[in-house]
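Novice: This is a predicted model, with the sequence first.
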Amino acid sequence: MSQNIFEQGLPKTTANFVALSPLTFIERTASIYPDYPAVVHGNIRRDWATTWERCRRLASALEKRGIQPGQTVAAMLPNIPAMFEAHFGVPLAGCVLNTLNIRLDADAISYMLEHGEAKAVLVDPEFADTIKEAVSKLTHKPLLIDVADVEFLGEIQGIGEIEYEALLDEGDPDYAYQLPEDEWSAISLNYTSGTTGKPKGVVYHHRGAYLNAVSNIMEWAMPHHPNYLWTLPMFHCNGWCFPWTIAANAGTSICLRKVDPKKIMQLIASENVTHFSGAPIILNGMVNLPAEDKHEFDHPVKVTTAGAAPPASVIAGVEKLGIEVTHVYGLTEVYGPVTVCAWREAWDELPLEERAKLKARQGVRYHMLEALCVADPNTLEPVPKDGETIGEILMRGNNVMKGYLKNPAATEQALEGGWYHTGDLAVWHADGYIEIKDRSKDIIISGGENISTIEVENAIYDHPAVEEAAVVAKPDEKWGETPCAFVKLKMGYGEVTEDDIIEHCRERLARFKVPKNVIFTDLPKTSTGKIQKFVLREEARNQ
């Protein structure tokens, strides 16, 4: 077949076709805004010129230490400057960054280091014992690099061959880095939580990281030079790609070792924070602070929240603090958030509670996600946009993972039929917005009727004494399953009983959806603030 006229004499060249990589963002920002603030961490204040130099030094030093392109460099770090720098320095050396979940035990970390074949690990002193134990189980020992964070209050005992700052001194500030020739090249490795088996290694490529970083700016209408507070763990989906986003937008990364609602309030005020992100549990903590720990802000503050669907009451509470909430949704397999509850001006006139309910929807696709639908997972037939028919959320686009490392069967299953299968169940509204009703494994089927645990949780959250709530299925001889609620009460309320919560739900739900049991307790959570329902299901079975 002959070429059409637009394919004749018009080849791709280095002048008109370049592999996309988020590493170009920091080079641009450092050249244009070298003296603008890049990183704030306690008393540390670094500009973009310094940060860019440190990233190149890191890349150069890793190469000098024998780390080869295509090899893995892991990081067991909280939200500190070294973690931010690793998002550029490691891939500048052609390596793949594996940010480890700092809440995991030595066995889990050891599995990830072995599976990902890590050649080096950046280690914060808080997690030195965990890494030491994890590495002791490995046949091939990685290079350990101590990161002596100035904000760490405990005793620093090094376990590595070299400390981070000394490693940077070995590096060349003018390191002749090379961007990837192929944008499909891996930039990072992120492990799933592994609650139903061994964690899966999700591989990101440069193209997807680039596009999702840009999408973050677009969906949030983020202006130049934002002040971004790191309440979201950088180890989680590479901080939803925000290290690269902040570099692209010449913003300031305000680091935070540990999430503390009171400290968040203080930093928003003192550092003029304009943006931050996190799971609903972070917002809930801010809403439930004592009055004396809350601040009134004299500047606009915006937050993106994702994870478990935030109850409308929590969204309303945050907006009463003067913080504008944008609800996004995504998964590790899609670089973090890829849908947004895009706001419409007409909704501004609605009462706060109604606005919050609209914001609790997961919304529409990001600009950089090619396609989004709610469909039958077997036939791939889209469900009606009636707000009632439940299907699985399917996605397609450049910001879907390369796949699972060393697991072709799981990769094929997740990407079956040309779509990424999320495992999340949702309805599709007439206006095109999706709304999650449950995870496929969390839906309760009682007497043949489907019960959305999120719907029941939202009803419970409406009770003024409730701080946190989670609903799971409890086996029942008659109905098969019935809803069982786990509730944490707010401090300072009088006695609230199981009957009180049940009666409250009866006023808001169909009778078959009302919890048959209510257990008052603290709720187990992952390091990213998601409630561990598999733990609660086991507890419900044993009741």
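Specialist: Arrived safely.

Novice: When you work out contacts or count neighbours from here on, use the C-alpha atoms and nothing else.
Specialist: Noted.

Novice: What is the burial count for Ser440?
Specialist: Other residues near Ser440 come to 14 when the count uses other C-alpha atoms under 10 Å.

Novice: tell me the SS of the residue lying closest to Ala248 once chain neighbours are set aside?
Specialist: Closest residue to Ala248 apart from its sequence neighbours, by C-alpha to C-alpha, 6 or more residues apart in numbering: Phe25 at 4.6 Å. Classification of Phe25 using DSSP: H, G, I helix; E, B strand; the rest coil returns helix.

Novice: I'd guessed Phe25 sits against Pro243; true?
Specialist: No - checked against C-alpha atoms under 8 Å, the pair Phe25 and Pro243 is beyond contact range at 10.1 Å.

Novice: Alongside the first one, take a look at this:
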Amino acid sequence: MNGFYEIAKADPDRRAVIDTDGTVTTYGELLALVNQVSHGLRSRGLGVGDVVAGVLRNGIDPVVMLMATGQIGLYYVPINWHLAEPEIDYILKDCDAKVVVRSPEDVAALAEGQPTGDPEERTSGAVMWYTSGTTGFPKGVQRKLTPAPPEDIVPLYVWFLGQVCDLTPGDDVHLVTSPMYHSSPCAHTQFALHLGHTLVLTPRFEPEEILRLVQEYKVTNAMMVPTMFHRMLQLPAEVKASYDVSSLRQVMHTGAACPVAVKQGIMDWWGPVLYEYYGSTESAIAFSVKPLDWLARPGTVGKPAPTFEARILDENGEEVPQGEPGMIYVKTTLGSFEYRKDPAKTASTMRGEWYAPGDIGYFDPDGFLFLCDRRTDLIISGGVNIYPAEIEAALLEHPAVGDVAVIGVPDEEWGHNVVALVQPSAEVTAEELLAHLEPRIARFKHPKVIVFREELPRTPTGKLSRSKVREDYLAAEKSSSPE
């Protein structure tokens, strides 16, 4: 059976989704609802290549939208519901969404009165995630649609996941620990259903609650980010010992570099079950490493995933010697991407067929990749990408801000914290600036620390030198810390 739609017909009583309130939906029930929504979208005039956006919290509704658009050739854009309204409006306008669903009532309205049978002329849809660049303006990562029905392309993904994560079709249980508007949780939700697994949904990440769900539902696989591992390791020893996590076989993680001590601590607790992969929304899973390979080479993010090739190049585009760091480039036969409405931005990330995720790394003698640093400007906090230019632009709208630099400062739990260094042009407090940001950008992007400076360093051409700002800030922090 190739994927969710066929599994649902052959085994309709199989558990598909255990919702955040414990409600169980079978594969047959889920397919009926998915088909109704597919018909509902078509009845509103949507055709192949059109866009549907969802601003939905975790629950069965984003699952339905994902699978409904996935069988009638539509692009589905999941949007972070934490975003401020101007940020959401920007994405909706840029993606040309013809239908926007914001609540369970919206999904129910699409399904109401529609038939539960398959829609005609089924073709594969795709998810179009929005990701920001150095300008801070999000761009849709768009892939070409295929005229084939989803059943025809599912076997490729099943093979790929088996190679990378040892995931196989069967009666496994996948725990969704993160919001489904992020690319990896969304993708793993879809993959789990195509593998015939049961989804266990959570409204938010709570360390002890995750352990409880693993024990109660005998969860076999999950996708997490390193911040979650850190928080779970901080639980009291008696709490950690009180839950049975022996059912876990694959816990995939991505989104940020995982400190070696944290990853080792989790595998000391859960066993060798952590599967890591490295890539981006654009490149998907470009590198991967299984537990035993990582334990033999702590810190690696693995070798190129199946269908991927990789190169490490210097600033002149020449390959660097083994062991020397350079810019990472990858290419794959799985298909290319483009930034929606921005061919110039697409071209700027490519060197011929090779895509640059923007990170620096090196290969060891056995061909395993080690990362040295992320993109200079990018801040990754709790596995979420945060772009300094966007925050700086919002702060500069305040009349008392003369200049500003936003940087990421290393943090043991979050990976990085957002710090804003402000050169004021009039009297202003940190509290006033945070209040100013409230209606403009999402709260998770707000600086955790605001520091006032008399002057910020710039290059001779007038460009803000974030590297110098970061060096000066970290040096000041180090000198002020007790020995």
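Specialist: Structure received. Just so it is clear, the structure is predicted and the values come from calculations on it, not from any experiment.

Novice: TM-score of the superposition?
Specialist: Once superposed, the chains reach a TM-score of 0.73 (TM-score structural alignment, normalised by the length of the second structure), with 397 aligned residues with a C-alpha RMSD of 3.5 Å.

Novice: Could you find the counterpart of the residue nearest to Ala248 of the first structure in the second structure?
Specialist: Matched to the second structure by TM-score structural alignment, Phe25 of the first structure sits across from Gly3.

Novice: who's in contact with its match?
Specialist: Pro150, Glu151, Val154, Pro155, Leu193, His194, Leu195, Gly196 (C-alpha atoms under 8 Å, 6 or more residues apart in numbering).

Novice: what's the spacing between it and Asp152 of the second structure?
Specialist: Using C-alpha to C-alpha, to the nearest Å, we find Gly3 of the second structure at a distance of 9 Å from Asp152 of the second structure.

Novice: Quickly list what's touching both of Phe25 and Pro243 of the first structure.
Specialist: Common contacts of Phe25 of the first structure and Pro243 (C-alpha under 8 Å, 6+ apart): none found.

Novice: picking up where we left off before, which of the contacts of Gly3 of the second structure fall within helices?
Specialist: Pro150, Glu151, Val154, Pro155, Leu193, His194 (DSSP state H).

Novice: so who does the residue mapped onto the last one from the first structure touch?
Specialist: Think His194 of the second structure. For His194 of the second structure, the aligned position in the first structure is Ala248, judged by TM-score structural alignment. Counting by C-alpha under 8 Å, 6+ apart, Ala248 of the first structure touches Pro22, Phe25, Ile26, Arg28, Thr29, Ala213, Val214.

Novice: What separation do you get for Ala248 of the first structure and Asp476 of the first structure?
Specialist: 54 Å.

Novice: Please apply the same query to Tyr175 of the first structure.
Specialist: 65 Å.

Novice: Kindly report the same for His41 of the first structure.
Specialist: 52 Å.

Novice: Look at the two and report which has more neighbours.
Specialist: Taking neighbours as other C-alpha under 10 Å, His41 of the first structure and Asp476 compare with His41 leading, 18 against 13.

Novice: Do I have it right that that one meets Thr252?
Specialist: No - contact criterion C-alpha under 8 Å: His41 of the first structure and Thr252 do not qualify, at 10.6 Å.

Novice: For the stretch 201-350 of the second structure, just list every one of the helices.
Specialist: Counting by DSSP state H, counting those that start in this stretch, residue ranges of the helices within the stretch 201-350 of the second structure are 207-217, 226-233, 237-241, 260-270, 291-296, 343-348.

Novice: Adding mean neighbour count and distance to Pro12 of the second structure as columns, could you present those in a markdown table?
Specialist: What follows is the helices of the stretch 201-350 of the second structure, written out as a markdown table (neighbours: other C-alpha atoms under 10 Å; distance: least, C-alpha to C-alpha, whole Å):
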| stretch | mean neighbour count | distance to Pro12 of the second structure |
| --- | --- | --- |
| helix 207-217 | 17 | 20 |
| helix 226-233 | 20 | 34 |
| helix 237-241 | 11 | 37 |
| helix 260-270 | 16 | 33 |
| helix 291-296 | 16 | 35 |
| helix 343-348 | 12 | 43 |
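
Novice: nearest to Glu318 of the second structure, of those helices?
Specialist: Closest of the helices of the stretch 201-350 of the second structure to Glu318 of the second structure is helix 343-348, at 17.5 Å (criterion: C-alpha to C-alpha).

Novice: elements contacting the closest one?
Specialist: Helices and strands touching helix 343-348 of the second structure, by 3 or more C-alpha pairs under 8 Å, 6 or more residues apart in numbering; DSSP states H and E, are strand 338-339.
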